[in-house]
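Undergrad: A structural model of the following input is requested.
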Amino acid sequence: MPHPTPYPVRLADEITRQLGQLADHLAHLPPHEATQVIARILDPDDGLLGGVTHLVAIGSVFAKVQAEGGALPAEVWLALGRASNELNDIALELDEHRETLWHVGTQSATQAAKPPAPAPLVVRHRR
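TA: Just a heads-up that it's a prediction; the model follows:
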């Protein structure tokens, strides 16, 4: 008799499926709703990006214990630790813009006294 798929694996699969649905919805939302969704995703405490960052950090702790016991190569732990740190840095950088996104997303079309002016796109790196 085959072993049933453990609940955490099914949960990860379901979350992955729902993320795909969210991305599909986001691609078709009106701008004010899309900015609200993005702002919620970027919330470092209750948002998706913070949750994924926390999940990778927990995975890194698990991998460290497993690497110390010889069950995993140390490279796996190091890669997860690096990923966790980079995700945290990205989340902190994006958090600076979350309030702006939320503000733009909560403005109704009738509140805007004038249409938004296009802004030149400038690339800047702080890393």
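Undergrad: For the rest of this, base every contact and every neighbour count on C-alpha atoms.
TA: Will do.
Undergrad: C-terminal to the helix or strand that Asp13 is a member of, which secondary structure element comes first?
TA: Using DSSP states H and E, Asp13 sits in helix 7-28. Heading C-terminal from helix 7-28, the first helix or strand you meet, by DSSP H and E, is helix 31-42.
Undergrad: Okay, buried residues for that following helix please.
TA: Using 16 or more other CA atoms under 10 Å as the test for burial, helix 31-42 gives 32-42.
Undergrad: this one as well, want them side by side:
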Amino acid sequence: MSEFPGASWLDRYAQRVNADAEMGVIGDWLSTTFTLTFGDARHALVVDKGKIVKIIASPRFDVRAPFGFRAPVEVWRKFLSPNPPPLYHDFFAMLMRVPEFVIEGDSLIAMQNARALHRMMNIMRETGAPNG
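TA: Have a look, this model is predicted:
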């Protein structure tokens, strides 16, 4: 079994982010690298003007990522489910009320880009849960 969520799911997610009309408008100011950690599986997403241009699996110290989001796989599965339980339906609700969903690093940079990140997380929910 592959690491959650798996390379094909992440690629599909990136394609959806990159094709999203709303991200085309609000993503112009989002150029950074951030991490998504699903249990033990960590990925760095390199974003340029709101487009995911590269996904790095298991990034090392040479990949600079000012911030990231980390949670156990069970939390991500709830977030990505078709009918998430209360508090797991929204990125900000999870940040405020789900202790296992953690923002790592420079939260100021994340919140300066909150609108675009919120849209990216909504696209993640729309992509749905991976099979793995």
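Undergrad: Give me the TM-score for these two chains.
TA: The TM-score (TM-score structural alignment, normalised by the length of the first structure) is 0.27; 49 aligned residues with a CA RMSD of 3.7 Å.
Undergrad: So which of the buried residues of helix 31-42 of the first structure is the closest to Glu14 of the first structure?
TA: Nearest to Glu14 of the first structure among the buried residues of helix 31-42 of the first structure is Ile41, at 17.6 Å by CA to CA.
Undergrad: Please look at the closest one and Leu49 and confirm they touch.
TA: Yes - assessed by CA atoms under 8 Å, Ile41 of the first structure is found in contact with Leu49 at 5.9 Å.
Undergrad: Grab the longest helix from the first structure for me.
TA: Longest among the helix segments of the first structure by residue count, using DSSP state H, is helix 74-106.
Undergrad: what's the angle from it to helix 31-42?
TA: 150 degrees (axes from the mean of the first three to the mean of the last three CA atoms, to 10 degrees).
Undergrad: Is Gln95 of the second structure part of a helix or strand, or is it coil?
TA: Check again: residue 95 of the second structure is Leu, not Gln. Following DSSP: H, G, I helix; E, B strand; the rest coil, we place Leu95 of the second structure in the helix state.
Undergrad: For it, grab the count of nearby residues.
TA: Other residues near Leu95 of the second structure number 16, with proximity taken as other CA atoms under 10 Å.
Undergrad: how many neighbours does Gln21 of the first structure have?
TA: With other CA under 10 Å as criterion, Gln21 of the first structure counts 12.
Undergrad: how far away is it from Ile90 of the first structure?
TA: 23 Å (CA to CA, to the nearest Å).
Undergrad: any idea which element the spatially closest residue to Ala14 of the second structure that is not a sequence neighbour lies in?
TA: In this structure, Ala14 of the second structure finds its nearest non-sequential neighbour in Ile52, 5.7 Å apart by CA to CA, 6 or more residues apart in numbering. Per DSSP H and E, Ile52 of the second structure falls inside strand 51-57.
Undergrad: Buried residues in that strand, which are they?
TA: 51-52, 55, 57.
Undergrad: from those residues, which single one is nearest Gln15 of the second structure?
TA: Ile52 (8.0 Å).
Undergrad: Please list all residues in contact with the closest residue to Pro31 of the first structure other than its chain neighbours.
TA: Leaving aside its sequence neighbours, Pro31 of the first structure sits nearest to Gly105 (CA to CA, 6+ apart; 7.4 Å). Counting by CA atoms under 8 Å, 6 or more residues apart in numbering, Gly105 of the first structure touches 31-36.
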